[in-house]
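Visitor: here are the coordinates; sequence isn't available:
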């Protein structure tokens, strides 16, 4: 992977991390197109640049994250992230195996798109309008919904937003709680991938791969900066879109993207 490829992947991460379209799926398809999907540093890079996307939420909602007087907010996030931490650790190897096969990911994109076309019709009478109204029970339930995104192509954002709406949240409240929940979830995944996970071929930890060469370090730093800037813009854009149009635009996008990717990887590549 060169620096230009790293920047393109980081742009895709920033654009898609908080949209219900699967950032992992988009990055996998992009790295496959470049022919670099099997490189260990690429696999690490695609996870580690989530740190930049995490910072985007913290900066945009800094009043929420730095108001330590509202300790209930942090309790809700801590409880909601537990299912993903446990199940993510248990199924880490199986998830990584799926990442090497684009076809099932494309199929999941299409199925998820069909669901998004009708999701607004399923939950028409929301009762929860702000994060303060979300109970711990509702937060944990949304956390279990988020675990559906362990299947690459599902989208962590889509799963947690649908979970929020199923629990009575408005579209905006569900989207914003999904953003908040992404911070501890992705921070845990990033820290595990960088500091604890050993990469089979090299036998190195993630941070050792990053520091293995000046080029790797540069791509890691630049990738996180790019992901941060793009994610800030994407979050603002997404909130305005769902206010006006709901989730249908993202449903159609997923379906079209999934069909094109199926055709590419099965008939063209």
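Guide: Nice, thanks for sending it over. Remember, predicted model here, so these are calculated numbers, not experimental data.
Visitor: use CA for all of it now, contacts and neighbours both
Guide: Will do.
Visitor: so what's residue 164 up against?
Guide: Residue 164 is in contact with 138, 142, 170, 173, 174, 175, 177, 178, counting by C-alpha atoms under 8 Å, 6 or more residues apart in numbering.
Visitor: surely the first one touches residue 169?
Guide: No: at 9.6 Å, residue 138 does not count as touching residue 169 under the criterion of C-alpha atoms under 8 Å.
Visitor: spatially, which two of the contacts of residue 164 are the most separated?
Guide: Within the contacts of residue 164, 138 and 175 form the most distant pair, 14.4 Å apart (C-alpha to C-alpha).
Visitor: look at these two and report which has more neighbours.
Guide: residue 175 (26 against 19; other C-alpha atoms under 10 Å).
Visitor: check which helix or strand the more buried one maps to.
Guide: Following DSSP states H and E, the helix or strand that holds residue 175 is helix 171-191.
Visitor: output the contacting helices and strands for that helix.
Guide: helix 40-48, helix 50-60, helix 71-90, helix 156-166, helix 214-245 (3 or more C-alpha pairs under 8 Å, 6 or more residues apart in numbering; DSSP states H and E).
Visitor: any idea how far residue 124 lies from residue 170?
Guide: Computed with C-alpha to C-alpha, to the nearest Å, the distance linking residue 124 and residue 170 is 9 Å.
Visitor: more neighbours, the two?
Guide: residue 170 (22 against 12).
Visitor: can you mark which positions in stretch 244-259 are buried?
Guide: Buried residues in stretch 244-259, defined by neighbour count with 16 or more other C-alpha atoms under 10 Å: 246, 247, 248, 250, 251, 252, 254, 255, 257, 258.
Visitor: my read: the third one touches residue 118, true?
Guide: Yes: counting by C-alpha under 8 Å, a contact exists between residue 248 and residue 118, whose distance comes to 7.5 Å.
Visitor: below is structure B, check it against A:
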């Protein structure tokens, strides 16, 4: 497979999986293993195209961000609470991600860790879906500061590749009694500081690997991930509102099981 096609495939994987509770990083790691990509060559690429998916959230929710910005200028309580909650939830991942960056990168080399995490995460989603007692909270601004901190702590579990950042934050929020829609949107908005921070850290650390043809390939992956994420996020909210997260849980279990069978050659 040539480099341009590889960039397109990885861009599609990123766009489809970044905001679904199935682990985008895990799928990119498995794609590297199962399709024979050079992991060293594409590791930075996988991080560098994340802003494409982030931009999709900015475009889809531009009215929300504009309203929050306007509200902050007027010191409206809801806008202040919105930003406060996201900042509180972001802090744990920022601290741990910076402190344990090297160890986290080492885990990215293990497709088996990803496969096991996919299965375990799928089971976890089914458990939360069955046991959680949720109620409408009025959007991200209606989430309490203490709940936001707990969601941020749960998000840190996703530093294990295959766990899924969105899955961890959504299930963590639901376990705290937050309704599905708000839990999903909290996860979307929390992705902006979290993924931006992770991308900046990785690109600063591995800037020497970016140059020549890789810049063009990153551009392709960025655009593809942006366009695919636009379509996926629109349908995601409608699906989980009607059917919950169980379909994603079963997908994780099947995909993880299939990956384990391949990796262990069962």
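Guide: The structure has been received and is ready for your questions. Treat the numbers as computed from the prediction; the structure is a model and nothing was measured.
Visitor: need the overlap of contacts for residue 248 and residue 118 of structure 1.
Guide: Common neighbours of residue 248 of structure 1 and residue 118 (C-alpha under 8 Å, 6+ apart) do not exist.
Visitor: okay, strands next: where are they in the stretch 1-150 of structure 1?
Guide: Taking DSSP state E, counting those that start in this stretch as the criterion, the stretch 1-150 of structure 1 carries no strands.
Visitor: what about whichever residue in structure 2 pairs up with residue 132 of structure 1, neighbour count?
Guide: Structural alignment (TM-score structural alignment) places residue 132 of structure 1 against residue 141 in structure 2. A count of nearby residues for residue 141 of structure 2, using other C-alpha under 10 Å, gives 21.
Visitor: same check on the one 5 residues further on?
Guide: Close neighbours of residue 146 of structure 2, defined as other C-alpha under 10 Å, add up to 12.
Visitor: kindly report the same for residue 229 of structure 2.
Guide: Close neighbours of residue 229 of structure 2, defined as other C-alpha under 10 Å, add up to 28.
Visitor: swap in residue 168 of structure 1?
Guide: 20.
Visitor: repeat that for the one 5 residues further on.
Guide: The burial count assigned to residue 173 of structure 1 is 22, neighbours taken as other C-alpha under 10 Å.
Visitor: excluding chain neighbours, what is closest to the residue mapped onto it from structure 2?
Guide: Under the alignment (TM-score structural alignment), residue 173 of structure 1 pairs with residue 182 of structure 2. Nearest residue to residue 182 of structure 2 in three dimensions, chain neighbours excluded: residue 139, at 5.2 Å (C-alpha to C-alpha, 6 or more residues apart in numbering).
Visitor: what about the closest residue to residue 158 of structure 1 other than its chain neighbours, distance to residue 70 of structure 1?
Guide: The shortest distance from residue 158 of structure 1 to any non-neighbouring residue, by C-alpha to C-alpha, 6+ apart, is to residue 20 (4.2 Å). In this view, residue 20 of structure 1 and residue 70 of structure 1 are 28 Å apart by C-alpha to C-alpha.
Visitor: just residue 40 of structure 1 next, same as before
Guide: Residue 40 of structure 1 sits 41 Å away from residue 70 of structure 1 when distances are taken as C-alpha to C-alpha.
Visitor: for the two, indicate the residue with more neighbours.
Guide: Neighbour count, other C-alpha under 10 Å: between residue 40 of structure 1 and residue 70, residue 40 has more, with 16 against 12.
Visitor: so that one touches residue 199, yeah?
Guide: Yes: Residue 40 of structure 1 lies in contact with residue 199 (C-alpha under 8 Å); the separation is 6.9 Å.
Visitor: tally of neighbours for the residue nearest to residue 182 of structure 2?
Guide: 16.
Visitor: and what of residue 240 of structure 1?
Guide: 12.
Visitor: ok, now which ones touch the aligned residue in structure 2 for it?
Guide: Aligned against structure 2 by TM-score structural alignment, residue 240 of structure 1 finds its counterpart in residue 238. With contacts defined as C-alpha under 8 Å, 6+ apart, residue 238 of structure 2 has no neighbours.
Visitor: can you count the residues close to the counterpart of residue 65 of structure 2 in structure 1?
Guide: In structure 1, the residue paired with residue 65 of structure 2 is residue 65, using TM-score structural alignment. Counted with other C-alpha under 10 Å, residues neighbouring residue 65 of structure 1 total 16.
Visitor: same deal with residue 80 of structure 2?
Guide: As a burial measure, residue 80 of structure 2 scores 17 neighbours (other C-alpha under 10 Å).
Visitor: for residue 174 of structure 1, see how far away the residue lying closest to residue 126 of structure 1 once chain neighbours are set aside is.
Guide: Spatially, and ignoring its direct neighbours in sequence, residue 126 of structure 1 is nearest to residue 168 (4.6 Å; C-alpha to C-alpha, 6+ apart). Remark: distance between residue 168 of structure 1 and residue 174 of structure 1 (C-alpha to C-alpha) = 9 Å.
Visitor: cool, and residue 231 of structure 1?
Guide: In this view, residue 231 of structure 1 and residue 174 of structure 1 are 18 Å apart by C-alpha to C-alpha.
Visitor: with that, I have no additional questions.
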